[in-house]
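Asker: Curious how this folds, go ahead:
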Amino acid sequence: MRRVAVLFILGFFWPALAFGQGYMARLLHHPVPGGVAVVPLGAGDAAPRAFLGKDRVMVLRDSDGQWIAVVGIDLKTGTGRQALRVEGGTQGDRSFQVGGKQYKSQHITLKNKSQVNPDPEQVRRYEREYKEQIDAYRRFRDAGPSNVSLDRPVNGRLSSPFGLRRFFNGQERNPHSGLDFAVPAGTPVKAPADGVVTIVADYFFNGKTVFIDHGQGFITMYCHLSAFQVHEGQPVRRGDVIGKVGATGRATGPHLHWNVSLNNARVDPAIFINAFQP
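Answerer: All right, here's what the predicted structure looks like:
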């Protein structure tokens, strides 16, 4: 009996052992549009380098000692196979499968009509600001993040989830690229991991905004703030207050809009706080 029991236990755990899944793989692997794929890269002393298209991908050593690629999947990605180019190591290139996911719709009414249909000067301003943000998202520092299981930047109710199809005054716009927290104005916003502040700016749509670079293409953004408590280039530690919640920019009331980006793909922040809904 004892031997049968031991074999049952080994059989129960064998799939995890066979695939070599460590803690980060189990936490982060949700390979859908707007999700994250964790791709095993094998063991070895030196970290390999991985690329999805032209964008370099985060590579970490997981709790089981294996190297893994942590790949952000853009919301516009279709279902099917995606190729990952790997440099270094002896395992060769990799691929992963992207599954499907349906996102809900959200209809918002704005009194400020220019935030639905900006005039030409406002469009030029937005284009400048958009380029500045994309440049920040594309940066890749070799230093790895202090943690990928993130703290919530504020404690409060999750309101608008990631990926919503958004309609402003009846007109469809880009899907919701972050996660919203419904919290009062003035609530302190805290860094969920160590990093370097790369943007402190007041944007047309995002309002007062802070970007933090956590390393290896892992970037977080905080929007609609009422006040800043950091400056560009400042190192921050996990738990440091970076600003306060507000309703600046395109917002109907006080809340925090929080983005997470990997390899220049905006992904669901809920994955990193163990709140992902399949």
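Asker: alpha carbons only for contacts and neighbour counts from here, please
Answerer: Noted.
Asker: Could I get the contacting residues of Pro120?
Answerer: Counting by Cα atoms under 8 Å, 6 or more residues apart in numbering, Pro120 touches no other residue.
Asker: cool, and Val148?
Answerer: Contacts of Val148 by Cα under 8 Å, 6+ apart are Met24, Ala193, Phe272.
Asker: chain center to stretch 108-126: distance?
Answerer: Relative to the centre of its chain, stretch 108-126 is centred 26 Å away, using Cα atoms, centre = their mean, to the nearest Å.
Asker: To compare against the first, here's the next sequence to fold:
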Amino acid sequence: MKRFIMLVCLVSLAVPAQAEGFITRLLNKPVPGGVAVVTLPEHTDAPRAQYREQPLLVIREDGQRWIAIAGIPLTAKAGTEHIELEGGNQIPFTISDRDYPEQHIKLQNQQHVTPDPEHLKRINRELEEQISAYKTFSARQPSNLMFDRPVNGPLSSAFGLRRFFNGEERNPHSGLDFASPTGTSIKAPAASQVILVGNYFFNGKTVFLDHGQGLISMFCHLSAIDVKVGDEITRGQHVGKVGATGRATGPHLHWNVSLNNTRVDPSIFIGAFVP
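Answerer: Presented below is the predicted three-dimensional model:
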């Protein structure tokens, strides 16, 4: 009996009191452009948390503990940062460094590299619309955090690439590209509501989906949009078709994922992240 009790004690010591859950293992990639999953203090209701003054997605993982899921900006530096809880308490987490390669793209339309003043007015107006959509923070709980791929096609351009258009450096690549032919059906990676559609100078035909609590998908360069603002979309539902509208050199799907108004690497959510 004593040997049995000792064995039970040893086994219990070998198992962490709070082993990592599925969501933490899937999403916790704390690098610039990645995601940090931070365990929160126990509370009856979901604690409220912020990172860089933006509200965070908070869920209960495996029915055991509250976790905050924070998107980390590409501009973040390696080191310690903090999540702030309601009441002023802070929880630290560590960001590791990550290098992103360069991508050089040749465009025929020079306006897509250095737009003239008239085009800049349109670009700035459209940018305000899209920034407002990225700031959406609804109370809805995301239906799933292991996303489905929106199209069945190979990844053609990774997130975070330093991009040079006709030799001029521009903003890093803020999403993930899939090489798919024009007309390929695009499907919602999770249940959502359509919060914005438009035809933009750079992004072409574009759809924004709100999955809940600051988790947003954006699809652009579409050839067709088959949903409208306010539509409730189920997981796997058709939303539009792949195209090459806007600043695109050929047909493909560009997919952005945003958390707490921060663009993060979509590959994390489909289990395709490569450190």
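Asker: TM between them?
Answerer: After superposition, the two chains reach a TM-score (TM-score structural alignment, normalised by the length of structure 2) of 0.94; 273 aligned residues with a Cα RMSD of 1.9 Å.
Asker: Just give me the closest of the contacts of Val148 of structure 1 to Gly170 of structure 1.
Answerer: Using Cα to Cα, Phe272 comes nearest to Gly170 of structure 1 of the contacts of Val148 of structure 1, at 32.0 Å.
Asker: Aligned counterpart of Lys187 of structure 2 in structure 1, please.
Answerer: Taking TM-score structural alignment, Lys187 of structure 2 has Lys190 as its aligned residue in structure 1.
Asker: Check the gap between its match and Arg49 of structure 1 for me.
Answerer: Distance of Lys190 of structure 1 to Arg49 of structure 1, computed by Cα to Cα, to the nearest Å: 31 Å.
Asker: Would you mind measuring the gap between the ends of stretch 91-109 of structure 2?
Answerer: Start-to-end, stretch 91-109 of structure 2 (Cα to Cα) is 48 Å.
Asker: can you check stretch 262-278 of structure 1 too?
Answerer: End-to-end distance for stretch 262-278 of structure 1, by Cα to Cα: 19 Å.
Asker: neighbours around the residue lying closest to Val86 of structure 1 once chain neighbours are set aside, how many?
Answerer: Leaving out its chain neighbours, the residue that sits closest to Val86 of structure 1 by Cα to Cα, 6 or more residues apart in numbering is Ala50, at 4.4 Å. The burial count assigned to Ala50 of structure 1 is 25, neighbours taken as other Cα atoms under 10 Å.
Asker: Confirm Ala50 of structure 1 sits in a strand?
Answerer: Yes - the assignment for Ala50 of structure 1 is a strand, going by DSSP: H, G, I helix; E, B strand; the rest coil.
Asker: so it touches Ile68, yeah?
Answerer: No - counting by Cα atoms under 8 Å, Ala50 of structure 1 does not reach Ile68; the two are 9.5 Å apart.
Asker: Now do the shared contacts for those two.
Answerer: By Cα under 8 Å, 6+ apart, the residues touching both Ala50 of structure 1 and Ile68 are Val59.
Asker: residues near Ala227 of structure 1, how many?
Answerer: If you count neighbours by other Cα under 10 Å, Ala227 of structure 1 ends up with 18.
Asker: any idea what it aligns with in structure 2?
Answerer: Taking TM-score structural alignment, Ala227 of structure 1 has Ala224 as its aligned residue in structure 2.
Asker: show me the contacts for its match.
Answerer: Counting by Cα under 8 Å, 6+ apart, Ala224 of structure 2 touches Gly183, Lys205, Gly240, Lys241, Val242, Gly243.
Asker: which two in these are spaced the farthest apart?
Answerer: Gly183 and Lys205 (13.0 Å).
Asker: which neighbours do the two share?
Answerer: Common neighbours of Gly183 of structure 2 and Lys205 (Cα under 8 Å, 6+ apart) are Ser223, Ala224.
Asker: Those two: which has the busier surroundings?
Answerer: Per other Cα under 10 Å, whichever of Gly183 of structure 2 and Lys205 has more neighbours is Lys205, with 24 against 15.
Asker: Alignment lookup: the more buried one to structure 1.
Answerer: Matched by TM-score structural alignment, Lys205 of structure 2 corresponds to Lys208 in structure 1.
Asker: give me every residue that touches Val37 of structure 2.
Answerer: By Cα under 8 Å, 6+ apart, Val37 of structure 2 lies in contact with Thr24, Leu27, Asn28, Pro30, Ile67, Ala68, Ile69, Ala70.
Asker: do the same with Gly78 of structure 1
Answerer: Contacts of Gly78 of structure 1 by Cα under 8 Å, 6+ apart are Pro33, Val98, Gly100.
Asker: how close does it get to His214 of structure 1?
Answerer: Separation of Gly78 of structure 1 from His214 of structure 1 (Cα to Cα): 28 Å.
Asker: Quick check: which element contains the match of Ala227 of structure 1?
Answerer: In the assignment (DSSP states H and E), Ala224 of structure 2 maps to strand 215-225.
Asker: Any of the contacts of Val148 of structure 1 buried? List them.
Answerer: Neighbour-count burial (16 or more other Cα atoms under 10 Å) is assigned, among those, to Met24, Ala193, Phe272.
Asker: mind listing the helices for the stretch 101-250 of structure 1?
Answerer: Ranges of helices in the stretch 101-250 of structure 1, per DSSP state H, counting those that start in this stretch, are 120-138.
Asker: Show the residue spans covered by the strands in it.
Answerer: Ranges of strands within the stretch 101-250 of structure 1 are 105-108, 157-158, 165-168, 171-172, 179-182, 188-190, 195-203, 207-213, 218-228, 235-236, 241-245, based on DSSP state E, counting those that start in this stretch.
Asker: What mean distance separates the longest one from the matching residues in structure 2?
Answerer: Yep, that's strand 218-228 of structure 1 we're talking about. Its matched residues in structure 2 lie on average 0.3 Å from strand 218-228 of structure 1 after superposition (mean Cα distance after the TM-score superposition for structure 1).
Asker: which position in structure 2 aligns with Leu262 of structure 1?
Answerer: Taking TM-score structural alignment, Leu262 of structure 1 has Leu259 as its aligned residue in structure 2.
Asker: Provide the count of other residues in contact range of that match.
Answerer: Leu259 of structure 2 has 28 neighbours, counted by other Cα under 10 Å.
Asker: Could you do Ser180 of structure 2 as well?
Answerer: By the measure other Cα under 10 Å, the count of residues near Ser180 of structure 2 is 22.
Asker: From Gly246 of structure 2, how far out is the closest residue to it other than its chain neighbours?
Answerer: In this structure, Ser180 of structure 2 finds its nearest non-sequential neighbour in His252, 5.1 Å apart by Cα to Cα, 6+ apart. Computed as Cα to Cα, the His252 of structure 2 to Gly246 of structure 2 distance reads 11 Å.
Asker: Between those two, which contacts overlap?
Answerer: Jointly contacting His252 of structure 2 and Gly246 under the rule Cα under 8 Å, 6+ apart are His221.
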